[in-house]
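# next come a sequence and a model predicted from it.
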Amino acid sequence: MFIDSHCHLDFPEFQSRLPEILSNMREARVSHALCVSVDLPDSPKVLKLAQDHSNLFASVGVHPDYEDTPGPSMEFLVDTALNHSKIVAIGETGLDYHRMGDRSYESMEWQRERFRTHIRAAIACKKPLIIHTRFASEDTIKIMKEEGADQIGGVMHCFTESYEVAKAAMDIGFYISFSGIVTFKSAKDLRETCKLIPMDRLLIETDSPYLAPVPYRGKINEPAWVSKIGAFIADLKDVSVEQLATITSNNFYACFHMVRV
């Protein structure tokens, strides 16, 4: 059985399709999925999904690219995570300089401070981190080290960086998660990186509704299709699909400090 380590089932694309989405997961042998928070106003919906469905988990946090949404306090993140057993992680958080454009480096300080708040909260409540980084890997790793993210660990989600960045993250206890991007024809370098990631540090995800894997590229992604990503990576790493599913599922529970259910 596969596990989708990162999806967004609270997004509008799924509101009228949730029973179908869950049924598709079962048919594709996807046992569980982690629904990831991206802002505070919608975080109650993420939590409710996890509370209403035994095979869904939740996180709490604010995406680094959501500049206009309220930033969470450390106290809010800690209290929310500790008061709800289905919340298994803090995030997604991190740095995203993709839309910085002509703005100065200093103008992104709000993002770096928000990232530090999430790391401190994760350490305080002993929940792992879900890290997003885009065009900001150097600062991302630097802040992770400065704030002691090695104390709690977590995952570099939807990984698209170099092996050197992956190794820096793994050296401080983080897992590396690959999305449908690894199946794209343009992702030759990423596939080479994926081959180098040790099996005991590997996770898979859809990041749905985005980034549908081949052969569904361009469609609305869904957790069932993590099985396609798993099969692609199994072939890439020359292991059986069953091995890949078992190992990445075991890694999921280890990463998120959970007893397997």
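It's in.
# please make it C-alpha for all contacts and neighbour counts, starting now.
Will do.
# mind listing what's buried in the helix or strand hosting Glu20?
Glu20 belongs to helix 18-27 when assigned by DSSP states H and E. For helix 18-27, a neighbour-count test (16 or more other CA atoms under 10 Å) marks Leu22, Asn24, Met25, Arg26 as buried.
# for Ile141, state which of these is nearest.
Among the buried residues of helix 18-27, Met25 lies closest to Ile141 (CA to CA), at 33.8 Å.
# pretty sure the closest one sits against Ser31.
Yes. Here Met25 reaches Ser31: they are 6.9 Å apart, a contact under CA atoms under 8 Å.
# show the subsequent helix or strand relative to the host helix or strand of Val46.
Assigned by DSSP H and E, Val46 belongs to helix 43-52. The helix or strand immediately downstream of helix 43-52 is strand 56-60, counting by DSSP H and E.
# okay, strands next: where are they in the stretch 51-200 of the chain?
All strands of the stretch 51-200 of the chain, identified by DSSP state E, counting those that start in this stretch, fall at 56-60, 87-96, 129-134, 154-156, 174-178.
# quick check: angle from the third one to strand 174-178?
Compare the direction of strand 129-134 with that of strand 174-178 by axes from the mean of the first three to the mean of the last three CA atoms, to 10 degrees and you get 60 degrees.
# then this one, side by side with the first:
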Amino acid sequence: MMIARFALPLALLFAHPATALELDNLTAQERVQFRAEVRAYLLDNPEVLQEAIAILQQREQNAQLTADLELARANADALQNDGYSFVDGNPEGDITVVEFMDYRCGYCKRAFPEVAQLLADDPNIRFVVKELPILGEQSVLASRFAIATQIVGGDDAYKAVHDTLMEFRGDISEQSLTRLGSTLGIDTDAVLAQMDSPVVSEIIAANSVLAQQLNISGTPTFVFEDQIVRGYLQLAQMEQLVEELRAQ
């Protein structure tokens, strides 16, 4: 019977390419009947679709993880040792964590205390900050101020500004940054004069190029050694990633 001829399990159909090639030789009438059989089979066994979707999603996830791993390894020096990004935690730590962040990013601000706790609890983590201002002019202004502060006042001054900006909730302007700098005892005149310098522009541009190479389009994005993790992470998730890396 024609119906019996086409009553093939879908798993068998997709598992054997030769079967699919044979289907290319169906007549128009046979093709219509085959499609009807497939539809009837799916309606009677909808769990097949769920299984197929789950397998597809897992394959896509595995492919993304593999691609990210290769990208992170290919760009390891730019990520971990660019010579200009602020390094927090233990500079000689056995695990390097990189964060691409934006001072206007709500999830970056939410992750900030989680990161601080991670560094406080684990004295063997090296933490690298990548300024990636992607959320408008206020983001760019804040990053320029922070980077200029590092150039003028060094790492300690940068950390003071960085931490304050991560907790800052108001609008960012030259006036608010000046007040912030003055409160922290920073030479704001020198910082403001440095903000639009080629050096600051080059650092922001280099971080942007690196983010594009890593297919990073949002903040926060973390790179735990060679594992790229996009989006907000809770402390427990960070700790688990570090534990897994050390166990490798």
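Happy to help now that I have it. Please read these numbers as outputs of a predicted model, since none were measured by experiment.
# what's the TM-score here?
Once superposed, chain against chain, the TM-score is 0.28 (TM-score structural alignment, normalised by the length of structure 2); 115 aligned residues with a CA RMSD of 5.7 Å.
# after the helix of greatest length in structure 2, next one along is what?
Ranked by residue count, the top helix of structure 2 under DSSP state H comes out as helix 47-74. In the C-terminal direction, the helix or strand that comes right after helix 47-74 of structure 2 (DSSP H and E) is helix 76-80.
# give the buried residues for that following helix.
Buried, per 16+ other CA under 10 Å, within helix 76-80 of structure 2: Leu79, Gln80.
# for it, what is the distance to the chain centroid?
Mean C-alpha position of helix 76-80 of structure 2 versus that of the full chain (CA atoms, centre = their mean, to the nearest Å) differs by 15 Å.
# any idea which helix or strand comes after it?
Assigned by DSSP H and E, the successor of helix 76-80 of structure 2 is strand 87-89.
# what's that following strand packed up against?
Applying 3 or more CA pairs under 8 Å, 6 or more residues apart in numbering; DSSP states H and E, one finds that strand 87-89 of structure 2 contacts strand 125-131.
# list the buried ones in the strand it packs on?
Ile125, Arg126, Phe127, Val128, Val129, Lys130, Glu131.
# am I right that the last one is in contact with Cys108?
No. The criterion here is CA under 8 Å, and Glu131 of structure 2 misses it with Cys108 at 11.4 Å.
# could you show me where the helices are in structure 2, in order?
Under DSSP H, structure 2 gives helices at 2-6, 10-15, 17-23, 28-44, 47-74, 76-80, 106-121, 137-153, 155-167, 174-183, 188-194, 198-213, 235-247.
# list the contacts of Val78 of structure 1.
Contacts for Val78 of structure 1 (CA atoms under 8 Å, 6 or more residues apart in numbering) come out as Ala121, Ala122, Ala124, Cys125.
# apologies, that question was intended for Ser59 of structure 1.
Applying CA under 8 Å, 6+ apart to Ser59 of structure 1 gives the contacts 34-37, 46-47, 81, 87-92.
# out of the residues you listed, the closest to Ala254 of structure 1 would be?
Ranked by distance to Ala254 of structure 1 (CA to CA), the contacts of Ser59 of structure 1 are led by Val88 at 11.5 Å.
# report the separation between that closest one and Thr246 of structure 1.
Distance of Val88 of structure 1 to Thr246 of structure 1, computed by CA to CA, to the nearest Å: 20 Å.
# so those two - more neighbours on which side?
Val88 (25 against 15; other CA atoms under 10 Å).
# pretty sure Val191 of structure 2 sits against Ala142.
No. Taking contacts as CA under 8 Å, Val191 of structure 2 lies outside contact range of Ala142: 11.7 Å.
# circling back to that earlier point, could the buried residues of helix 18-27 of structure 1 go into CSV alongside distance to Ala234 of structure 1?
Formatted as CSV, those follow (distance: CA to CA, whole Å):
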residue, distance to Ala234 of structure 1
Leu22, 24
Asn24, 21
Met25, 19
Arg26, 20
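# go through those residues and say which is closest to Ile3 of structure 1.
Closest to Ile3 of structure 1 out of the buried residues of helix 18-27 of structure 1 is Met25 (9.5 Å), distances taken as CA to CA.
# and the gap between the closest one and Leu82 of structure 1?
Met25 of structure 1 is 28 Å from Leu82 of structure 1, where distance means CA to CA.
# cool, and Arg120 of structure 1?
To Leu82 of structure 1, Arg120 of structure 1 is 14 Å away according to CA to CA.
# so between those two, which is more surrounded?
Neighbour totals were compared for Arg120 of structure 1 and Leu82, and Arg120 leads with 19 against 16 (other CA under 10 Å).
# any idea how far the more buried one is from Thr93 of structure 1?
Per CA to CA, Arg120 of structure 1 is found 12 Å from Thr93 of structure 1.
# got it, and Pro44 of structure 1?
Using CA to CA, one obtains 17 Å as the distance from Pro44 of structure 1 to Thr93 of structure 1.
# counting neighbours, go ahead and name the busier of those two.
Legend: neighbour count by other CA under 10 Å for Pro44 of structure 1 and Thr93, higher for Thr93 (29 against 14).
# most neighbours among the contacts of Val78 of structure 1, which one is it?
Within these, Ala122 tops the neighbour count with 26 neighbours, counted by other CA under 10 Å.
# make sure that residue is actually in contact with Ile130.
No. The criterion here is CA under 8 Å, and Ala122 of structure 1 misses it with Ile130 at 9.8 Å.
# joint contacts of these two?
Ala89, Ile90.
# residue boundaries of the helices in structure 1?
Under DSSP H, structure 1 gives helices at 18-27, 43-52, 74-83, 109-125, 137-146, 163-170, 188-196, 226-236, 241-255.
# the fifth one to helix 163-170, inter-axis angle?
I take that to be helix 137-146 of structure 1. Using the same axes, to 10 degrees: helix 137-146 of structure 1 against helix 163-170 is 20 degrees.
# quick one on the thing from earlier: for the buried residues of helix 18-27 of structure 1, which one is nearest Ser137 of structure 1?
Of these, the one sitting nearest to Ser137 of structure 1 (CA to CA) turns out to be Met25, at 32.6 Å.
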